[in-house]
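1. how would this look folded up:
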Amino acid sequence: MLRRRTKGTSGGQSSQRSDVKSKSNQRSNCSVAIAPSIALALLLTARLTSAHFNIIHDCDEVFNYWEPLHYLIYGYGLQTWEYSAEFALRSWWYLLLHAAIGSPAAWLFGNEQGKIAIFYIIRAALAAASTLTEWWLYKAVSARYDASISNIFLFFIVVSSGMFAASAALLPSSYTMYALTAAAAAVIAGKHSYVIFSAVIGVIWGWCVAGIAFLPYALWILTTARLLPAIGTLLTALVATLVPLVVADKVFYGNWKASLYNFLVYNVSGGGQSALYGVESPSYYLRNGFNQLQFILPLSLILPLVGMLSWVAKGINTRSVSTTKKKAQRRSLDLNLCIAVSPLFLWLAAITALPHKEERFLFVVYPLACLAAAATLDAAAKVVAKVLPWRHVGRTIASLGIVAVVCVTALLSVSRTVALISHYGAPMSIYRALPALSGGGSTAGGDSRPTSTINVCVGAEWHRFPSSFFLPGPTYRIQFIKSGFDGLLPRAFDDTQGGTRAAPRQLNDQNKREPENYLESADTCDYAVTLRDGSNVWLDGGVLGSENDWEVIATKPFLDAGRSPPFTRAFYIPRLSPSKNKWLSYELLKKKKQEQK
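-> Okay, the predicted model is just below:
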């Protein structure tokens, strides 16, 4: 009895020592995953920082989303031809989702200076949505794979300048990015219904063209899920998303035109001419992607190659590994991870084939690029550790390599983010310098025009107008003046003509200039925003007239990209960028009173 107890005790101690040794080996081979609560705090901090400091990168965000949203909340704003009832390409349901946040906040903050608060509150809500989907993806990766993959992924997605730009943008491409990120997390976690709902929401409520990116997930569901439950989930998701979208279009456009269908016809079936708005070379997304993601993009794109090398390296490593240790180790790279990041490659190929290219098109797959890059870096480090003859030397070199790549990427990402804010942040600052009014308002020029409207005019810089949320009061209106731009400008929603149900004759789908959408002179302008070029001349001087008629009330430096060195204009280098770059002056002008002329 005593011997059996001793034997059992000895066996138990041996087993415990074996478990401890196994765990010790596991800790030596794998880093410790960052706690989910800390990951959430890091992500939320990064996204709220973006919501507060990020510039508006694309005039499409302003005129197709912020301006119609401003109209929903305050009753006035600008529209593009896509919102004409004749074409009905844009979904009002997408805007209503954001108005549900902005309208109650507007009641609280008012319609004067409080409008800018609404802008940032909506941005903060977008930042929160991005945070939650990224956090879900981090938790899914952390639960299934080596901690080094999840940690590198978290670091990349937190510091990425591309994510800084995309996460809080009011764009369907960003909305679809949230959905694709959530779907990727569900793929890794093996939750089919979540993948289906995320995909349908991203395609129907976000950007339907990006449905291409979800195709690998559809194939995964077809091959791994039970067919009938999957079809039932799909039908439920389609009904839940399509019904409110179609009803909203009926209410706002006045008929049963489905914006989703119209958008697909225009962009996919050949009915539209997106090339009217510019074409780019096939290398556009590689160049732009490197600017925004730095080494994250090339690392993500070589994942298939590094993955194959990793499998080969496993054969080279002939050292025996105990069954217990094999079970204890987490995965490095498997089919689920490959499926989760596969939309990156399909989507990049699809948008590269299109003649019209925009930076925002790439937003959709930014989080997946960060995940693929993390998997590449982890797999490459393991290959190095296995093929070198000295195991400990290999691990040290691999670890140092990871640290070096991560640190360089962080420096470039922060440098890029600071460059975008400091080089191109002038427009948002200039419009905030407009004076708030108390009372009904009067014209800045002091003349006798019987109107309370205050016109803020902009010409060549129309595309950098940050939206009517930056006009401090209901009496301010943005007006376009004649400039060198020969395309179609937006125009104001007109309630007297039917508002959202109107089909203004001044809007067309050919990007042809309409003279009724701008002023020929600056006679009725009270304020003006313009850019003083390298020759110290206003870009809109021909329309604004003599400088003696205007008082400069605010100026901000603005990068002259054409005359600045490529590297210092793309990335901020302390001391070097301010001195090497060339600068223009972004100016807010106030018309002088008649007696002062």
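2. only C-alpha atoms from now on, for both contacts and neighbour counts.
-> Fine.
3. what is the subsequent helix or strand relative to the longest helix along the chain?
-> Ranked by residue count, the top helix of the chain under DSSP state H comes out as helix 391-424. Later in the chain than helix 391-424, the nearest helix or strand by DSSP states H and E is helix 426-431.
4. also this sequence, please, to line up against the first:
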Amino acid sequence: MNREFFCYPVMFNDVKPEETSDTGLIYPGVDTAFKLLLSARFCSAIWSHITDCDETYNYWEPSHYLLYGSGQQTWEYSPQYALRSYMYLLIHMVPAKLYHYLLEPNPVLVFYFVRCLLSVGCALSEVYFYKNVCREFGIHIGRLTLVFLILSSGMYIASAAFLPSSFSMCVRYLSTVAIAAWYGRRYELAIFATAISALLGWPFAALLGLPIAMEMLIHKKEWSKFIKWVIISGTVILVPMIWVDSMYYGKLVIAPLNIIIYNVFTNHGPNIYGTEPFNYYIYNGFLNFNFVFIGALWAPFGLVLVWLIVPARPRDRLCLSYWYSLAPLYLWFLVFFLQPHKEERFLFPVYPMICLAGSIAIDTIQKLYFFIRTKLSSLHIAYHYLQYTVHITFFAILICSFLGISRSLAIYKGYYAPMEVMIDTNKLGLEREISKDININFCIGKEWHRFPSSFFFPSNNWKLQYLRSEFKGQLPQPFLVHENATSIVQPYFNDMNREEPTRYFSLDKCHFILDLDIDIETILEPNYSRLNDNFTIIRSSKFLNSARSHRFFRAFYIPFVSHKFCTYGSYNLLQNIKFKSIPLLLKEKNTKSS
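-> Next up is the predicted model:
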């Protein structure tokens, strides 16, 4: 910790450098902030489970194919539709390939290696964001933002996710870099980062760059600079991207254009995958950011009240107005809150800005409290508002941090079981001699959406198979074993999420089954763990039964209390008994003979 002002000699905010020493503000420097952020992100990389099946099947599975020649293919990667970019995958898989080439590690180590790389990229972008928030809004708001970035469960979930929406959020998370560069008046970097985020990551992230473009074109009238950098950014990103994707798909492909056409210009768009009510993001936002999210929603009203009530010197003319600087967040809210199809990951790109807006909300509450308190007091209070309202800062950090950590622990304790069981599955290749001459059929039924990826298989001859379940949508199918598999149109793909019966596998041919036992079964989803004549449990881990757990205690973990109000099922790895006795397939190592 230090008192040295590390940002810029001229601060465009309420806390000027000369006031910093008077108010005694203590804040982390850039190096300390980076260490704190990196520690938090590594925790996410190691202990966060995969929360979205889209991450598994649209990113980890094709990445496994690029590295090992096997994996699951979704309809988005069929040359018939070509919605996804292989360039995006290769950016992550090139370092993974180098790691694999040099050390030949277990595939599960490659998985965590990539996650740790994502964590480093996220921490770098966040510390750049923190630095420029301090420059634009002041040290007080900057340090609050840093605390919320580190301890919020939303950032814990999103930071290590292998998703374009995460890529668009935070070097890899480019929207954060773009906004931070804008706050730092580095417009060239802001344009370039926005272009990478939108073209290589998620096309809809371009929405966050709209206020930046408006400021450059309308306020500053820098048309030539804007057009120049748009052309440079588009050329540098699109040319290699189109070349790589066209090579893999075997035809001319512009993936960002294809995904826009599908989502915007088709009759159904993404709504066939389910719709949610308007309050979905409010409920989800509170779980991930607790009162910080409520503050982010309230911040515009707080700023209006401060402007109307509290006498204050105007912000420096070189500074962006609050409405300009926060416009990307509320523009994103406006567009995505109104969309029928809602998913948690759609808000990933604005997670850092939620932390910023929540910090601004706390600052406005402190200013309003200080103003009202001075008006009610008979004595003139000759203090800076931050000194007199330090207790508000303390309780805001304490409550929001406690709820953030509590939520992250609840997620880990309740839902990490699939990762634990699959890590144990990976160890089977070390603990037992499993034949690599025949395919091992690893089956999943209702738990298909929690499968973490083929990186957890002990070897390449383990094949993922699907059992029929109550799910009636379209499941992936394996990439073809062919030199040009990515350019071959496989049959039985559709873009309407229609069920494809060709995906289903016969139960009696399964060597292993991954299944959840919560004492609920149907005809299509029998409790495989109770079929003792056919299967035996060889690995098991606790998994939260949310339907039978208290709503609050399943959402937030309270030590020594939560277990009394939560019910857990068993997440099991089952082995087919009839295959266990075949020595060619599976036999215990004879440790005595060695």
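5. Provide the TM-score value for the superposition.
-> Here the TM-score for the pair of chains, by TM-score structural alignment, normalised by the length of structure 2, is 0.88; 556 aligned residues with a Cα RMSD of 2.7 Å.
6. quick one on the thing from earlier: report the buried residues of the longest helix of structure 1.
-> 394-395, 397-399, 401-402, 406, 409-410, 412-420, 422-424 (16 or more other Cα atoms under 10 Å).
7. quick one: the residue positioned nearest the centre of structure 1 from F480 of structure 1, how far?
-> Computing the C-alpha centroid of structure 1 and ranking residues by Cα atoms, centre = their mean puts A166 first, at 1.5 Å. Distance, A166 of structure 1 to F480 of structure 1, using Cα to Cα, to the nearest Å: 28 Å.
8. in structure 2, what sits opposite the residue nearest to the centre of structure 1 in the alignment?
-> A166 of structure 1 maps onto A158 in structure 2, with residues paired by TM-score structural alignment.
9. and that match, what does it touch?
-> S166, R345, F348 (Cα atoms under 8 Å, 6 or more residues apart in numbering).
10. what's around whichever residue in structure 1 pairs up with N497 of structure 2, how many residues?
-> Using TM-score structural alignment, the partner of N497 of structure 2 in structure 1 is N511. By the measure other Cα atoms under 10 Å, the count of residues near N511 of structure 1 is 16.
11. just the element for N511 of structure 1, please.
-> Applying DSSP H and E, one finds N511 of structure 1 in no helix or strand.
12. go ahead and confirm it touches L488.
-> Yes. In this structure, N511 of structure 1 is within contact of L488 by Cα atoms under 8 Å, at 4.8 Å.
13. could I get the contacting residues of L516 of structure 2?
-> Per Cα under 8 Å, 6+ apart, neighbours of L516 of structure 2: E447, F543, G569, S570, Y571, N572.
14. so the fourth one belongs to a helix, correct?
-> No. Counting by DSSP: H, G, I helix; E, B strand; the rest coil, S570 of structure 2 is not found in a helix; it is strand.
15. so it makes contact with L514?
-> No. Between S570 of structure 2 and L514 there is no contact under Cα under 8 Å: 10.8 Å.
16. what ranges does structure 2 have for its strands?
-> 72-73, 432-434, 440-444, 462-466, 477-478, 512-517, 535-544, 568-576, 586-588 (DSSP state E).
17. quick one: the second one to structure 1 mean distance?
-> Strand 432-434 of structure 2, aligned to structure 1 and superposed, deviates on average by 7.8 Å (mean Cα distance after the TM-score superposition for structure 1).
18. quick check: buried residues in that strand?
-> Quick answer for strand 432-434 of structure 2 (16+ other Cα under 10 Å): E433, I434.
19. how far out from the middle of the chain is that strand?
-> Centroid displacement of strand 432-434 of structure 2 relative to its chain, using Cα atoms, centre = their mean, to the nearest Å, is 36 Å.
20. and that strand, what does it pack against?
-> Secondary-structure packing of strand 432-434 of structure 2 (3 or more Cα pairs under 8 Å, 6 or more residues apart in numbering; DSSP states H and E): strand 586-588.
21. more neighbours: S570 and L514 of structure 2, which one.
-> Shown here are S570 of structure 2 and L514; by other Cα under 10 Å, L514 has more neighbours (27 against 19).
22. how about the more buried one, what's its match in structure 1?
-> That one, L514 of structure 2, aligns with V529 by TM-score structural alignment.
23. can you check S168 of structure 2 too?
-> Checking TM-score structural alignment: S168 of structure 2 goes with T176.
24. what sits against its match?
-> Taking Cα under 8 Å, 6+ apart as the test, what T176 of structure 1 contacts is G202, V203, G206, W207, A210, V364.
25. A353 of structure 1 matches what in structure 2?
-> Under the alignment (TM-score structural alignment), A353 of structure 1 maps onto L338 of structure 2.
26. check contacts around that match.
-> F278.
27. how near is it to A296 of structure 2?
-> 18 Å.
28. K542 of structure 2 now?
-> In terms of Cα to Cα, K542 of structure 2 sits 35 Å off from A296 of structure 2.
29. same thing with L544 of structure 2?
-> Noted for L544 of structure 2: a distance of 30 Å to A296 of structure 2, by Cα to Cα.
30. who's more crowded, the two?
-> A296 (26 against 22).
31. quick one: the helices in the stretch 101-250 of structure 1, in order.
-> In the stretch 101-250 of structure 1, helices defined by DSSP state H, counting those that start in this stretch lie at 114-144, 147-159, 161-166, 172-189, 192-201, 215-224, 227-253, listed in chain order.
32. so where is the fifth one in structure 2?
-> What that stands for is helix 192-201 of structure 1. The aligned range for helix 192-201 of structure 1 is 187-196, by TM-score structural alignment.
33. run through who's touching the matching stretch.
-> Contacts of stretch 187-196 of structure 2 (Cα under 8 Å, 6+ apart): 174-175, 177-182, 205-206, 208-209, 212, 225-226, 229-230, 233-234, 237.
34. show the buried residues in the residues you listed.
-> 174-175, 177-182, 205-206, 208-209, 212, 226, 229-230, 233.
35. ranges for the helices of the stretch 251-400 of structure 2?
-> Under DSSP H, counting those that start in this stretch, the stretch 251-400 of structure 2 gives helices at 255-265, 280-289, 291-309, 322-325, 327-337, 351-376, 385-388, 390-415.
36. among those, which is nearest L586 of structure 2?
-> helix 390-415 (29.6 Å; Cα to Cα).
37. if we can go back for a sec, out of the contacts of A158 of structure 2, who's the most crowded?
-> Top of the contacts of A158 of structure 2 by neighbour count (other Cα under 10 Å): S166, with 30 neighbours.
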